[in-house]
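Below: sequence and its predicted model.
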Amino acid sequence: EMNSYRQAMQKMAEDILSLRKQTSILEAENQMLRSQLTQEGVEEEPDITDRAQNLASMKQKLLLSELDRKKLRDKVQRLQNELIRKNDREKELLLLHRAQQPQAALLRRYQDKLQQMKALEETVIEKMESVLEDKLRERNEPLQNKLQGKPNVASGLPPGPTGENLPVDLYSMLLAENSRLRAELDKNRHQSAPIVLQQQALLDLLANNSDKFNLLAELERAQSRILSLESQLEDLARRWGREKQDVATRLQEKECGLRPPSNTITTDESVSDPSGGALWGSG
């Protein structure tokens, strides 16, 4: 596009030079006509009728030449104004391009950071599910032995408020929470899609010579959206870390045969209630 502008400006400059040359030629012709008129008036003494006709013809030619010169002058002025506007537009496009480069780099850096955080969150969820499956497998083995008539004295697990079904309920709640967290992660992934669309729209706006204020507004909105998503992902990561630590502590207490205090039992009962909607008694 810059090359096309330069070619157009070069062509207009050539047209201006050509028009100026034609103006000079017309002025020379006018001067020559005036000199011829003067010479004919001095050298020849035609009759009054011929002189009047020649004078009228010369005046007509002179008037036409003046009109042509005025048209050419207006055309030159119009081309000069258009050339000035093209130069100003080219400068504006260069400034927009320079201003867009750091913003685009910042946008790409934020997107890379979001991708890394999403990958880390998925890894954390997979690790949590793997740990929970291992713990459930360890709990189910002594439970199956006991149901088959083989008592397991070394297990040391205290009976919970719901009997032997407590590990299964705990695993079910954790799986439900992991499903909810995966749904939130998918939601955030779908919400991050408009950022890519905003970047493409940003490039389209620049390619289509849009207004620079709209461009800057799009950049500000994209940055605000990135910061908001980053804050949400950090909050989710911190909450998952706390929940993972809480689950590990509870499982360790159950392995050691420790009976939780009364307030903890109350909290566990509130957590195991499906209608409660809370996880581990914390937000």
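Everything's here; your move.

rest of the way, CA atoms for contacts and neighbours
Will do.

where along the stretch 1-150 of the chain do the helices fall?
For the stretch 1-150 of the chain, the helices defined by DSSP state H, counting those that start in this stretch cover 2-43, 48-147.

Select, out of the ones you listed, the one closest to residue 215.
Shortest distance between residue 215 and the helices of the stretch 1-150 of the chain, using CA to CA, is found for helix 48-147: 8.6 Å.

Packing partners of the next helix or strand after that closest one?
Downstream of helix 48-147, the next assigned helix or strand under DSSP states H and E is helix 166-207. Applying 3 or more CA pairs under 8 Å, 6 or more residues apart in numbering; DSSP states H and E, one finds that helix 166-207 contacts helix 48-147, helix 212-256, helix 262-272.

Export these to a markdown table and append columns for distance to residue 180 and mean neighbour count.
Formatted as a markdown table, the helices and strands packed on helix 166-207 follow (distance: least, CA to CA, whole Å; neighbours: other CA atoms under 10 Å):
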| stretch | distance to residue 180 | mean neighbour count |
| --- | --- | --- |
| helix 48-147 | 11 | 14 |
| helix 212-256 | 12 | 15 |
| helix 262-272 | 15 | 15 |
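
Got another one to weigh against that:
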Amino acid sequence: MEKVLDNTLTEKSKDNAERKTKMKMKLTVGEEDNRKEIETAAENSRLRGELDKLRSQLPQAAIIIQQPAQDFPDRERLSLLSKLEKAETRVRTLEKQLEENSKRWGRQKQDMLTRLREHNYGLERTLSTVAHDLPLKSV
């Protein structure tokens, strides 16, 4: 009988110990949840403050950005249009020059690469140029 009582007493003490550890775990989980809630609430309040600050600054920034429309006199408008036209023609001529120069530089580069390869392989050019496919002079 004493053994049975001892066994039940030890079982109860084990159960109580398990319950206590479970309760402690629940408390730590609960404390962690509570801590997370506090952190999120603090973050929310900080973000709300930033939003309020931005909202108060928004009308001032919009006023600074907007500028009143200006009406130009006809002479000034015509002079601006002529300047624009001159600038556009200059851009077109510069683009043409750039295209021509790039073609010329490409040909020169290819010619130099050909000469370099000929030199590396021992093929030297002669000083006299040979004219091919020219019509013969009739006497």
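Arrived safely. Everything quoted here is computed from the prediction, not taken from an experiment.

related to what we said a few turns ago, right, and the helices and strands packed on helix 166-207 of structure 1 - which one's nearest residue 15 of structure 1?
The nearest among these, by CA to CA, is helix 48-147 at 8.3 Å.

What is the corresponding segment of structure 2 for stretch 198-210 of structure 1?
Stretch 198-210 of structure 1 lines up with nothing in structure 2 when matched by TM-score structural alignment.

what does that stretch contact?
Contact with stretch 198-210 of structure 1 is made by 93, 96-97, 104, 107, 211, 215, 218-219, 222, as judged by CA atoms under 8 Å, 6 or more residues apart in numbering.

again, but for stretch 12-28 of structure 1
So stretch 12-28 of structure 1 is contacted by 65, 69, 72, 76, 79-80, 83 (CA under 8 Å, 6+ apart).

got the buried residues for that stretch?
Judged by neighbour count (16 or more other CA atoms under 10 Å), stretch 12-28 of structure 1 contains these buried residues: 12-13, 16, 19-20, 23, 26-27.

so can I have TSV of the residues you listed showing distance to residue 203 of structure 1?
Output for the buried residues of stretch 12-28 of structure 1, formatted as TSV (distance: CA to CA, whole Å):
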residue	distance to residue 203 of structure 1
12	30
13	32
16	36
19	40
20	42
23	46
26	50
27	52
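
from those, which is closest to residue 249 of structure 1?
Checking these against residue 249 of structure 1 by CA to CA gives residue 12 as the nearest, at 80.1 Å.

Look up how far residue 182 of structure 1 lies from that closest one.
Applying CA to CA, to the nearest Å, the value for residue 12 of structure 1 to residue 182 of structure 1 is 62 Å.

Enumerate every residue touching residue 33 of structure 2.
Counting by CA under 8 Å, 6+ apart, there are no residues that residue 33 of structure 2 touches.

Just want to check the distance between it and residue 39 of structure 2.
For residue 33 of structure 2, the distance to residue 39 of structure 2 - CA to CA - is 10 Å.
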